[in-house]
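1. after the sequence you'll find the predicted model.
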Amino acid sequence: MDIVIMVGQLILGLTILVGLHELGHMLAAKWFGMRVEKYAIGFPPKVFSKKIGETEYMLGLIPLGGFVKISGMVDESLDTESLQQEPQPWEFRAKPAWQRLIVMMGGIIVNVITGIVIYIALTYNYGESYLPASEARYGVVPNEIGQQIGFQTGDRIVAVNGKELEKFDDVYSMDMLLGRNSYYTVERDGKRVDIQVPANLMDRLADNKERMLFVQPRVPFRVGSVVPNSAAEEAGLQAGDYINTINGESVKYFHELQETLKKFAGKPVTIMVERNDKPVELKGEVNEDGTLGFHQEPLLQYATRDYSIGEAIPVGTGQAFGVITANLKGFGKIFRGEVSASKSLSGPIGIAQIFGDTFNWFKFWSIVGMLSMVLAFMNFLPIPALDGGHVVFLTYEIISGRKPSDNFLENAQKVGMVILLGLMAFAIFNDVFKIIF
């Protein structure tokens, strides 16, 4: 069932995005009087089709893309038979270059609009929940990667790139992780220390199961709810208890409790708790997996902010274009050799894993909004067979007044298809490789 939910979200997300992208091309083409022969979501074999007017609307079995077939256009179908005849008024090639350019930009424009609308809607409907930097006053706990960077347990992050930290999530911002010469400023033993962000940090994080959580706030806690028939219940733990020590070892923060329980896994322990401002001694036994069986109640206060529609528009728009900026910075790091392409690029399997095996509307639309902006960015790349390749040729035609020959466009399309198929094969193989190894 988990895999079904994961794959279902992937198919639904791609269907929405590809359908809207191709719709942008089709509507622009029809607006300028071009004949649209086919509008397809998914690739053959055909699952369903219906012809309305001059256009066949098709749903394909392979949900990894889609296409619009416009008369008189050299596209991925490589159907050039009609190009041997004189151009007809309804054909793509018979229209002015500026109209053809708008048609090729139609999908990209719709994807950008879709991404912006999704981010605005999420911002308006859900607002923002965040941990104020002031609540992270107990410092941080670095994992292995955080320690390699230079963080120490208890460091309190006060600034990022010289700017005072207001929201703890800004520690993980793409500006920090993908920027050049980024650095954190921490308070340590009463002094301020700068910690440089390595250029290859994203590469290291790609190998880490905890991904970007290379540092996390230290969390003071108390017992929230006790699992029935658990070791915690047998020991006498109650909701509201503050656990002070396990076998004499201080466990003021939750990460200290986890580390200590793992140390005494399967062994009897003495638990000192504070209950109603009084010390209480309890006896119990830690489970073999290093747990007791209760839910923690973190003692950090998260803040929430609601946005009016007027406030949500610039905030959501900024978040949408932030995806484009992050992609540009990411490609820059790949080209400079600071980040491995194999660790940074994902295919359909990797995207499905991002959706996850549980369904949540906020997460689903957040991912769809992000993918919409990524799709717009990728399609704008100047690769033949992508919209960006067509845009390059049409821009050349508009500026020079000379149209590339149909033979040149056909050969360029073939080269582009080879590149795209190679990239797709690499992405799928890379996804499988990551799972196996």
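-> Structure's in. What do you need?

2. C-alpha from now on. contacts and neighbour counts both.
-> Noted.

3. quick one, helices of the stretch 151-300 of the chain?
-> Taking DSSP state H, counting those that start in this stretch to define them, one finds helices in the stretch 151-300 of the chain at 174-178, 201-206, 231-235, 254-263.

4. then this one, side by side with the first:
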Amino acid sequence: MGITIIATIFVFSVIVVIHELGHFMTAKMTGMQVDEFAVGFGPKLISHKVGSTVYSLRLIPLGGFNRIAGMTDTEQAMTAVRRNKCFISKSLPARLLVMAAGALMNFILAICLLWGVFFVAGTVQISPEPIIGQTINGSPAARANLQTGDRILAIHGEPIYQWQDIGRVLSKHQKDVVTVTFKRQGKEETAHLIPETDASSQRQIIGIYPVEQKQRHGFLQAGKLAAFQVGHLSGFMVQGIYQMVTGKAKADLAGPIGIAQIAGKAASVGFADLLVFTAFLSTNLGIVNLLPVPLLDGGHIIILLVEAIRRKKLPARALVYVQTAGMVILGALFLFSMFKDITRLF
């Protein structure tokens, strides 16, 4: 439990603070007044004012936030000096940059994390051969005495030629006793076991990992590979969101509980795995924040573009309706993801 809590705080703090740092830096660059840059939420523990900005550390270490003048204040309530440095007084490109910078920083963070992991630890290549690289303690495979190096030949009479064939065949035998035929040191043997259902993926598993081979990379090669991986992952996520929205794929979201569980598992394997998961979640946050949903950065960008086309601000009542719709959408997604997390637990 302890490692899960620490890993969750680390992951959320890093990706949210870096996201807010993107808004902060671009706001400063474009001459906007940032009233506060906070790490954490809740009551202040420490605060210090530098120039016109208060930098604070708060009690709940799960992210952070910016208070940029003009994003919540009304223009009439500002002084002339403050009005000149507020968000709404700046040019459209400046405001678009500030709104997009958070997501951009998330992508940069993901690339930097993967770059470091790929350069220091290398990458792992998964062998397509149906050879057991490792068994999980207490799993059906371990109880059936399957061992590292065993080559699986058949499951329940169906030939196994590649590692991916294992999952395909097991999916047909939920709660069935299956016979696994394997070769060990040149001798063909059999084992009998019952597959289990994985809580997160709902797939049938027997508790085995494939053979892994590490590959080292030079500094520039690692950076290139990291950028490619983040780009590929972003495209995959966008496609997944599109399929869920259009009903072509089942909506399967992870909420705070699910993320905490995954973070804890990653941290228990090693710090490099936790960094890889942080990169994955940072990419996810970048994509989600650019969605055209009110209250998200993407929603703000759409509003800015609409106002630019209209050459005037949206009516206050329209903004209230838009923000209310955004709250409903985000609230529904949060409740749905929490429901999915709870159903996975049981």
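-> It's in. Keep in mind the model is a prediction, meaning the values are calculated, not measured.

5. on that earlier part again, okay, the helices of the stretch 151-300 of structure 1 in TSV with mean neighbour count next?
-> Formatted as TSV, these follow (neighbours: other Cα atoms under 10 Å):
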stretch	mean neighbour count
helix 174-178	20
helix 201-206	19
helix 231-235	19
helix 254-263	17
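
6. among these, which comes closest to residue 148 of structure 1?
-> Closest of those to residue 148 of structure 1 is helix 201-206, at 10.3 Å (criterion: Cα to Cα).

7. coming back round to it: dump the helices of the stretch 151-300 of structure 1 to TSV, plus distance to residue 386 of structure 1.
-> Below are those laid out as TSV (distance: least, Cα to Cα, whole Å):
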stretch	distance to residue 386 of structure 1
helix 174-178	26
helix 201-206	28
helix 231-235	59
helix 254-263	49
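
8. to residue 2 of structure 1, which of the ones you listed lies closest?
-> For the helices of the stretch 151-300 of structure 1, proximity to residue 2 of structure 1 was assessed by Cα to Cα; helix 201-206 is nearest, at 23.2 Å.

9. what about the helices in the stretch 1-150 of structure 1?
-> For the stretch 1-150 of structure 1, applying DSSP H, counting those that start in this stretch gives helices covering 2-31, 97-126, 144-149.

10. winner for burial among these?
-> Among those, helix 97-126 has the highest mean neighbour count (mean count of other Cα atoms under 10 Å), at a mean of 21.

11. on that earlier part again, figure out which of the helices of the stretch 1-150 of structure 1 is closest to residue 432 of structure 1.
-> helix 2-31 (15.2 Å).

12. how many neighbours does the spatially closest residue to residue 212 of structure 2 that is not a sequence neighbour have?
-> Counting by Cα to Cα, 6 or more residues apart in numbering, the nearest residue to residue 212 of structure 2 once its immediate chain neighbours are dropped is residue 126, at 4.9 Å. Close neighbours of residue 126 of structure 2, defined as other Cα atoms under 10 Å, add up to 14.

13. likewise residue 321 of structure 1?
-> Residue 321 of structure 1: 18 neighbours (other Cα under 10 Å).

14. wait, what's in contact with it?
-> 116, 373 (Cα atoms under 8 Å, 6 or more residues apart in numbering).

15. which residue in structure 2 aligns with it?
-> With TM-score structural alignment as the criterion, the equivalent of residue 321 of structure 1 in structure 2 is residue 231.

16. separation between that match and residue 169 of structure 2?
-> According to Cα to Cα, to the nearest Å, residue 231 of structure 2 stands 32 Å off from residue 169 of structure 2.

17. same thing with residue 296 of structure 2?
-> Taken as Cα to Cα, the span from residue 296 of structure 2 to residue 169 of structure 2 is 42 Å.

18. ok, residue 15 of structure 2 next?
-> 39 Å.

19. and what of residue 262 of structure 2?
-> Taking Cα to Cα, one finds residue 262 of structure 2 at 26 Å from residue 169 of structure 2.

20. residue 43 of structure 2 now?
-> For residue 43 of structure 2, the distance to residue 169 of structure 2 - Cα to Cα - is 54 Å.

21. looking at the two, which one has more neighbours?
-> Neighbour count, other Cα under 10 Å: between residue 43 of structure 2 and residue 169, residue 169 has more, with 17 against 11.

22. outside of the strand or helix carrying the more buried one itself, list whatever touches it.
-> Using DSSP states H and E, residue 169 of structure 2 falls within helix 163-170. Applying Cα under 8 Å, 6+ apart, the contact partners of helix 163-170 of structure 2 are 127-131, 155, 158, 160, 195, 203-205, 210.

23. same question, stretch 264-272 of structure 2
-> Residues outside stretch 264-272 of structure 2 that contact it (Cα under 8 Å, 6+ apart): 1, 3, 4, 5, 7, 8, 117, 121, 273, 274, 277.

24. could I get those as JSON lines with distance to residue 184 of structure 2?
-> Formatted as JSON lines, the contacts of stretch 264-272 of structure 2 follow (distance: Cα to Cα, whole Å):
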{"residue": "1", "distance to residue 184 of structure 2": "38"}
{"residue": "3", "distance to residue 184 of structure 2": "37"}
{"residue": "4", "distance to residue 184 of structure 2": "38"}
{"residue": "5", "distance to residue 184 of structure 2": "41"}
{"residue": "7", "distance to residue 184 of structure 2": "39"}
{"residue": "8", "distance to residue 184 of structure 2": "41"}
{"residue": "117", "distance to residue 184 of structure 2": "35"}
{"residue": "121", "distance to residue 184 of structure 2": "31"}
{"residue": "273", "distance to residue 184 of structure 2": "31"}
{"residue": "274", "distance to residue 184 of structure 2": "34"}
{"residue": "277", "distance to residue 184 of structure 2": "35"}
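
25. from these, which is closest to residue 333 of structure 2?
-> residue 8 (20.2 Å).

26. quick check: that closest one touching residue 274?
-> No - judged on Cα atoms under 8 Å, residue 8 of structure 2 makes no contact with residue 274 at a distance of 9.8 Å.

27. got any residues that touch both of these two?
-> Common neighbours of residue 8 of structure 2 and residue 274 (criterion: Cα under 8 Å, 6+ apart): residue 263.
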